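Colleague: kindly generate the corresponding structure for this input.
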Amino acid sequence: MTRVLLRLVFACALPAVLVTVWWVASAGSTDVYWPPLRTILEAFPDVWTAERLRADVLPSVLRLTGGYALAAVVGVALGTVIGSYRRVRAVCEPVLEFLRAVPPPVLVPVIMLFAGIGDTMKVTVIASGCVWPVLLNTVEGVRAVDPVLAETARSYGITGVARLRKVVLRSAGPQIFAGLRQALSIGIILMVISEMFAASNGLGFTIVQFQRGFAIPDMWTGILVLGLLGFVLSVVFQLVERRVLGWYHGLRASARRSP
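Modeller: The predicted model follows:
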């Protein structure tokens, strides 16, 4: 119990300090674009009602979930194939490096031509950016599978789907989750960017509307909501990661305790 409380204190210490600094630094501000934190917090409950959360935040989360899930499936599947076969990797690597170098926001107008301006476009934009860290980390994770472990599995007759699930993906799991973690932050950024183009709802759309209407405190409340959403998703991701990679974290803890 004490350990949990200590971790909670450490987790909340820096945010508390930053909020305090922001409160003090902005307390006497008369700048239209930099309102006092007190003003922003007072506007928060009036702006982000249950109806607005349902109308703007929920669609954003659904788009992010769809694009992120699509990127995870495609990235892990392609990464496993590319990482497992040297010749496939040699053929695909130049193309992958070219496509990875293209910033996803640049592709928004192109994707709009083919996918329209609806949710399909936004999900595609999110997936097009999230897929690269997942794909590349999966490739490296599969390539790094211990040859002795792979040979032992083969000698015991563990082949096909069982080998893929119990040896390859399990060994590459820590690196795959590293890519998924990177993809999550990229997905949040692309979610906002995609909603700034031809959208009628969503967090990105709402923040831009506040800015265009010079409702600056309301705009800042939208930024706070975006930050809180990122924090909640990060916590959920950590819980899933610890659940799936429990064996890995157990090994690391044992290694730290051993003399």
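Colleague: going forward, measure contacts and count neighbours with C-alpha atoms only.
Modeller: Noted.
Colleague: so which strand or helix has the residue positioned nearest the centre of the chain?
Modeller: Compute the mean C-alpha point of the chain, and by C-alpha atoms, centre = their mean the closest residue is residue 184, 0.6 Å away. Assigned by DSSP states H and E, residue 184 falls within helix 169-194.
Colleague: how about stretch 105-117: buried residues?
Modeller: 105, 108, 111, 112, 115, 117 (16 or more other C-alpha atoms under 10 Å).
Colleague: which of these fall within strands?
Modeller: Among those, no member falls in strands (DSSP state E).
Colleague: how about residues contacting the stretch of helix or strand residue 45 belongs to?
Modeller: Residue 45 belongs to helix 37-47 when assigned by DSSP H and E. Identification of contacts with helix 37-47 by C-alpha atoms under 8 Å, 6 or more residues apart in numbering yields 22, 23, 26, 27, 217, 218, 220, 221.
Colleague: before we compare anything, build this one as well:
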Amino acid sequence: MSLRRAVQSVVLALALPLILIATWWFTTANSTSFYFPPLKTIVETFQPTWLEDPVSNSRIVTEAIPSLGRLMAGYLLALVAGVGLGVAIGSSAKLRAFTEPVMEFFRAIPPPVLIPILMLFAGIGTQMKILVIMWGCIWPILLNTVEGVRGLDEILRDTARCYRMRRTSALFHLIIRGASPQIVTGARQALSIAIILMVISEMFAANNGLGFTIVQFQRSFAIPEMWSGIILLGLLGVVLALIFRAIEWPALAWYRGYRQAQRGGE
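Modeller: This is a model prediction of the structure:
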């Protein structure tokens, strides 16, 4: 990528956020509303609220880190289970027909509805929150994996059988790799769901976490602090999306080359 294209990409990526921030800043500059304070006030509140000294006792450490730990645990469990089950179901027409009605039933149940039920079985601790995140994240990963495996070219499967490719090699180099664009799509959708469920699960019977802290600010009418927590959630979402893209880019390099070759041959 040339320097000019790189600069253009950065400008395009930052243009809309800067416009929105400037609009928020100037439209609320003279705000006297208790519930919608000026953005300047929220920004001034951010540092003492989340980054006060000493650093070891800041809310970033005591609230954000536990939230991220639960998010990553639930997300990774959903990723492993979703890809594993998706490959098995997508590879077998009989298993797919057997499980499809059940999958459609459970995917239609909103994960927050299950929080009171999970509290009965898993308690009110970290385990319950991880299960909520996992339950919500597994469906986009599972369903996209099933469709990705189903969409594999039958000629590739026949070629692998003709060359007597070992099952483990076929699994990783043919099935999972061939379905990886769909798997990545499901994983990207699940990441957004994980952030939402992380916050919702921490609003029920919790004593730490970003969701718990934001609700506490709201209940104590610390409105600028509440808004600063919402902004922090958005920033964490951006950081996680950038990390996801940094992993996705090399993982799907082969797919981008394949698509370019297809367009070049047309």
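Colleague: ok, now which ones touch the aligned residue in the first structure for residue 256 of the second structure?
Modeller: Under the alignment (TM-score structural alignment), residue 256 of the second structure pairs with residue 249 in the first structure. By C-alpha under 8 Å, 6+ apart, the contact list for residue 249 of the first structure reads residue 242.
Colleague: quick check: residue 249 of the first structure vs residue 173 of the first structure, distance?
Modeller: Distance from residue 249 of the first structure to residue 173 of the first structure, counting by C-alpha to C-alpha, to the nearest Å: 12 Å.
Colleague: just to revisit the earlier point, what about the helix holding residue 45 of the first structure, distance to the chain center?
Modeller: Remark: helix 37-47 of the first structure is offset 27 Å from the chain centroid, using C-alpha atoms, centre = their mean, to the nearest Å.
Colleague: do stretch 234-244 of the second structure as well
Modeller: Stretch 234-244 of the second structure has its C-alpha centroid displaced from the chain centroid by 9 Å (C-alpha atoms, centre = their mean).
Colleague: give me the number of residues near residue 62 of the second structure?
Modeller: Residue 62 of the second structure has 16 neighbours, counted by other C-alpha atoms under 10 Å.
Colleague: wait, it sits on residue 208?
Modeller: Yes: if you go by C-alpha atoms under 8 Å, residue 62 of the second structure and residue 208 touch, sitting 7.4 Å apart.
Colleague: what do these two both touch?
Modeller: Joint contacts of residue 62 of the second structure and residue 208 (C-alpha under 8 Å, 6+ apart) do not exist.
Colleague: following the longest helix anywhere in the first structure, which helix or strand shows up next?
Modeller: In the first structure, taking DSSP state H as the definition, the longest helix is helix 216-244. For helix 216-244 of the first structure, the following helix or strand on the C-terminal side (DSSP H and E) is helix 246-257.
Colleague: residue 3 of the first structure matches what in the second structure?
Modeller: Match for residue 3 of the first structure (TM-score structural alignment): residue 5.
Colleague: again with residue 97 of the first structure
Modeller: Superposed on the second structure with TM-score structural alignment, residue 97 of the first structure falls opposite residue 104.
Colleague: so that match versus residue 143 of the second structure, what's the distance?
Modeller: For residue 104 of the second structure relative to residue 143 of the second structure (C-alpha to C-alpha), the value is 10 Å.
Colleague: higher neighbour count, those two?
Modeller: A count of neighbours by other C-alpha under 10 Å puts residue 143 above the other of residue 104 of the second structure and residue 143, at 24 against 12.
Colleague: how big is the offset of the helix or strand where that one lies relative to the first structure?
Modeller: Using DSSP H and E, residue 143 of the second structure falls within helix 126-150. Following superposition, helix 126-150 of the second structure is found to deviate from the first structure by 0.3 Å on average (mean C-alpha distance after the TM-score superposition for the first structure).
Colleague: and residue 249 of the second structure, how far from residue 96 of the second structure?
Modeller: Noted for residue 249 of the second structure: a distance of 31 Å to residue 96 of the second structure, by C-alpha to C-alpha.
Colleague: okay, those two: which has more neighbours?
Modeller: Using other C-alpha under 10 Å as the criterion, residue 249 of the second structure and residue 96 rank with residue 96 on top: 17 against 12.
Colleague: contacting residues for that one?
Modeller: Residue 96 of the second structure makes contact with 89, 90, according to C-alpha under 8 Å, 6+ apart.
Colleague: from residue 90 of the second structure, how far out is it?
Modeller: On the measure of C-alpha to C-alpha, residue 96 of the second structure and residue 90 of the second structure end up 6 Å apart.
Colleague: any shared contact partners between the two?
Modeller: Residues touching both residue 96 of the second structure and residue 90 (C-alpha under 8 Å, 6+ apart): none.
Colleague: what's near enough to touch the closest residue to residue 199 of the first structure other than its chain neighbours?
Modeller: Residue nearest to residue 199 of the first structure in three dimensions, not counting chain neighbours: residue 205, with 6.2 Å by C-alpha to C-alpha, 6 or more residues apart in numbering. Shown in contact with residue 205 of the first structure (C-alpha under 8 Å, 6+ apart): 192, 195, 196, 197, 199.
Colleague: which residues in the second structure does the helix holding residue 45 of the first structure align to?
Modeller: Against the second structure, helix 37-47 of the first structure falls on residues 39-49 (TM-score structural alignment).
Colleague: kindly report the same for stretch 140-160 of the first structure.
Modeller: Against the second structure, stretch 140-160 of the first structure falls on residues 147-167 (TM-score structural alignment).
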